[in-house]
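A.B. asks: Dropping the sequence and predicted coords here.
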Amino acid sequence: MKSVYFFLPFVCASFSLNAANTSIPMLDKSYQESSQQQEEPIFTCRTNQGKIIQLNKYDKVYIYRFGANLNNPELTLTSHIENIIKGVITKGAIEIKRFYELTSGNYTYNIFYTNPKAYDENGAEVFKNN
């Protein structure tokens, strides 16, 4: 069970889902060798502070990036699809919220977006685990 020692929400001012494919430099050698392949955008948003939150998928790996300039992000996390927790919250037959949860070291990153007809909240939450 995870305890919340540290919680840092990033609520987005604007976001897009499944944005057009963009070529983003990869960070490690295995990705560089496959750089001709493009990442599949899952979620992108800009925070009120002007930082960008981005979640992409490449083959069976999710890539999370955060920062003002994603060509040189402040934070990049990669996680195999088997290590990702994905979920959808519904109310009746209406999808309310969709989320992706990645864990890196002592931190868990919950990237989420909501149905604008139900709520208009999108972003990331960061939790420090025990």
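C.D. replies: Received, thanks.
A.B. asks: use CA for all of it now, contacts and neighbours both
C.D. replies: Noted.
A.B. asks: quick one: contacts of stretch 60-77?
C.D. replies: 24-25, 50-57, 78-81, 104 (Cα atoms under 8 Å, 6 or more residues apart in numbering).
A.B. asks: Can you pick out the ones from those residues that are in helices?
C.D. replies: Judged by DSSP state H, helices contain none of the contacts of stretch 60-77.
A.B. asks: which of those tops the neighbour count?
C.D. replies: The residue in those with the most neighbours, by other Cα atoms under 10 Å, is Ile53 (26 neighbours).
A.B. asks: Tell me if I'm right that it and Arg46 touch.
C.D. replies: Yes: using Cα atoms under 8 Å, Ile53 is in contact with Arg46, at 6.3 Å.
A.B. asks: Gln32 and Gln38, how far apart?
C.D. replies: Applying Cα to Cα, to the nearest Å, one obtains 11 Å for the distance of Gln32 from Gln38.
A.B. asks: Tell me which of those two has more neighbours.
C.D. replies: Between Gln32 and Gln38, Gln38 has the larger neighbour count (other Cα under 10 Å), namely 16 against 12.
A.B. asks: quick one: that one from Tyr58, how far?
C.D. replies: For Gln38, the distance to Tyr58 equals 7 Å [Cα to Cα].
A.B. asks: Below is an additional structure, to be compared with the one above:
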Amino acid sequence: MKYIYFFLLLTAQAFQTAQSSELQNPIFSCTTETKKNIAIYKNGTTFTYSFGQSNQLPELTLTKSISNVKISINDLSGNELSNSISFPNGTYTYIVKSTINRVQDTQTPKHGVLIKKNSKYLSYIACTPDSEQGSLLDLE
């Protein structure tokens, strides 16, 4: 009986560790020019958007179920191809996106977060080049 209890305890701890590490390792992250981090975490059927200074509590964290986010993969708009995930928050929407100009000879991806209020675009916060880790393709 002691061994069964010990085994169940170890299994529960391993499961909890796996969930914790999944939340600690974003599926996508990048850094802005102002040294803020943009990150997306996936935990089962929920996604979390996080924005804020490194090694501090985030300024904004939004956790949404998969049914409450909009995921767009390979969205064509003019010359651009983009992947994005949109996090609604009341009248605001935070859209983390990666775009690439598909007709340029040198294709350099751009990453960042687009902020909307209702249907009006308020701001775009770009990631610094080569700061991204992970991929928005991992959203599927």
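C.D. replies: Done, it's in. Source: prediction; values computed, not measured.
A.B. asks: in structure 2, which spans are helices?
C.D. replies: Assigned by DSSP H, structure 2 shows helices spanning 2-24.
A.B. asks: Spell out, range by range, the strands that occur in structure 1.
C.D. replies: 7-17, 40-47, 52-58, 61-67, 75-80, 85-91, 94-104, 107-114, 122-128 (DSSP state E).
A.B. asks: Where in structure 2 does the third one align, residue-wise?
C.D. replies: Aligned by TM-score structural alignment, strand 52-58 of structure 1 falls on residues 37-43 of structure 2.
A.B. asks: Check how far the matching stretch sits from its aligned residues in structure 1, on average.
C.D. replies: After superposition onto structure 1, stretch 37-43 of structure 2 sits on average 0.5 Å from its aligned residues (mean Cα distance after the TM-score superposition for structure 1).
A.B. asks: Can you tell me what sits against that stretch?
C.D. replies: 19, 22-32, 47-54, 112-113.
A.B. asks: change it to 7 Å
C.D. replies: Stretch 37-43 of structure 2 is contacted by residues 22-23, 25-31, 47-54 when judged by Cα atoms under 7 Å, 6 or more residues apart in numbering.
A.B. asks: so what's the residue positioned nearest the centre of structure 1 closest to, chain neighbours aside?
C.D. replies: By Cα atoms, centre = their mean, structure 1 has its centre lying nearest to Leu55, at 3.6 Å. Spatial nearest neighbour of Leu55 of structure 1, chain neighbours left out: Tyr64 (4.6 Å); criterion: Cα to Cα, 6 or more residues apart in numbering.
A.B. asks: Report how many residues lie close to the one you found.
C.D. replies: Tyr64 of structure 1 has 22 neighbouring residues, counting by other Cα under 10 Å.
A.B. asks: Just give the number of residues close to Ile73 of structure 2.
C.D. replies: A total of 18 residues lie near Ile73 of structure 2 under the criterion other Cα under 10 Å.
A.B. asks: residues contacting it?
C.D. replies: 82-84.
A.B. asks: counterpart of Phe7 of structure 2 in structure 1?
C.D. replies: Aligned partner of Phe7 of structure 2 by TM-score structural alignment: none.
A.B. asks: Kind regards, and thank you for your time.
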